[in-house]
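Engineer: one predicted model, sequence on top.
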Amino acid sequence: MTDSVQAHPGYIGEKDKVLARLKRIEGQARGLQRMVEDEQYCIEILTQVSAMTSALRSVALTLLDDHLAHCVHDAIAGGDDAAARLAEASAAVARLVRA
């Protein structure tokens, strides 16, 4: 289902925003490591883990939305197999829900 190559990914218009979010998440991960190294209170660490999880979910939803709006839409409009593209998107949603 990933056999056709896009000229550019669907998130290209959001690339700077996605990268900025990922850099903040990277900073959150380093902060979590410091909290554990400094033996911070468990609940404070869990609060930060929750914030980081939410931030990752936000990035995932942005990528999924862009994938549906661009990659899937363009594939269907271009005559590609709609059922295959929708199955690919559905599998991605299932992975996000399980995560």
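Structural biologist: Done, it's in. Residues are numbered from 1 along each chain as shown.

Engineer: going forward, measure contacts and count neighbours with C-alpha atoms only.
Structural biologist: OK.

Engineer: skipping adjacent residues, who's closest to L86 in space?
Structural biologist: V72 (7.2 Å; CA to CA, 6 or more residues apart in numbering).

Engineer: and the one you found, what does it touch?
Structural biologist: Neighbouring residues of V72 by CA atoms under 8 Å, 6 or more residues apart in numbering: A82, R85, L86, A89.

Engineer: excluding residues flanking it in the chain, which one is nearest the residue nearest to the spatial centre of the chain?
Structural biologist: In the chain, the centroid-proximal residue (CA atoms, centre = their mean) is A60; its distance is 2.0 Å. The shortest distance from A60 to any non-neighbouring residue, by CA to CA, 6+ apart, is to L96 (7.7 Å).

Engineer: second structure follows, compare the two:
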Amino acid sequence: MAKDSLIERLENLPQDRKAMLNRLRRVEGQLRGIQRMIIEEKPCYDVLLQLSAARKAMQRACIEILKNYLQKCVHEAKAPDFDNLEKLIEALIEISPAARAHSPEGDE
């Protein structure tokens, strides 16, 4: 059996996954733009402003992925997978701005 091409797989994705890929492509474009700003020696403030916007966009993408996964778990699961739920909770805590601000890694 031949595997579907990547293009065929992309075309057959559910709408929520297509939306997520589009969101990630926009973030990717933002990051490329920031790289270009650095090469062109744009003012530090402008670069930092764009970095902040890209970080917020990534946080929103993380939240959307978690939200979609949780909805899927709740609607499709007959019995909750507590190991997976625990990992999701840890991920939510990790992407939380408040948690990142108080952790040693928050300065990265």
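Structural biologist: Okay, I see it. Predicted, not measured: the structure shown is a model, and the values here were computed from it.

Engineer: now the TM-score, please.
Structural biologist: Between these two chains, after superposing, the TM-score reads 0.74 (TM-score structural alignment, normalised by the length of structure 1); 86 aligned residues with a CA RMSD of 2.1 Å.

Engineer: show me just the buried residues among the contacts of V72 of structure 1.
Structural biologist: Listed as buried from the contacts of V72 of structure 1 are R85, L86, A89; burial here means 16 or more other CA atoms under 10 Å.

Engineer: need those residues in CSV with distance to V49 of structure 1 and secondary structure, can you?
Structural biologist: Listed next are the buried ones among the contacts of V72 of structure 1 as CSV, based on distance: CA to CA, whole Å; DSSP: H, G, I helix; E, B strand; the rest coil:
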residue, distance to V49 of structure 1, secondary structure
R85, 33, helix
L86, 32, helix
A89, 27, helix
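
Engineer: from these, which is closest to L19 of structure 1?
Structural biologist: A89 (22.1 Å; CA to CA).

Engineer: could you report the neighbour count for R95 of structure 1?
Structural biologist: 10 (other CA atoms under 10 Å).

Engineer: where's it, which helix or strand?
Structural biologist: helix 82-98 (DSSP states H and E).

Engineer: which residues are in contact with that helix?
Structural biologist: Everything outside helix 82-98 of structure 1 that qualifies as a contact, by CA under 8 Å, 6+ apart, is M1, A60, L64, H67, L68, V72, A75, I76.

Engineer: list the contacts of the third one.
Structural biologist: It stands for L64 of structure 1. L64 of structure 1 touches A89, A92, V93, counting by CA under 8 Å, 6+ apart.

Engineer: against L68 of structure 1, how distant is the first one?
Structural biologist: For A89 of structure 1, the distance to L68 of structure 1 equals 7 Å [CA to CA, to the nearest Å].
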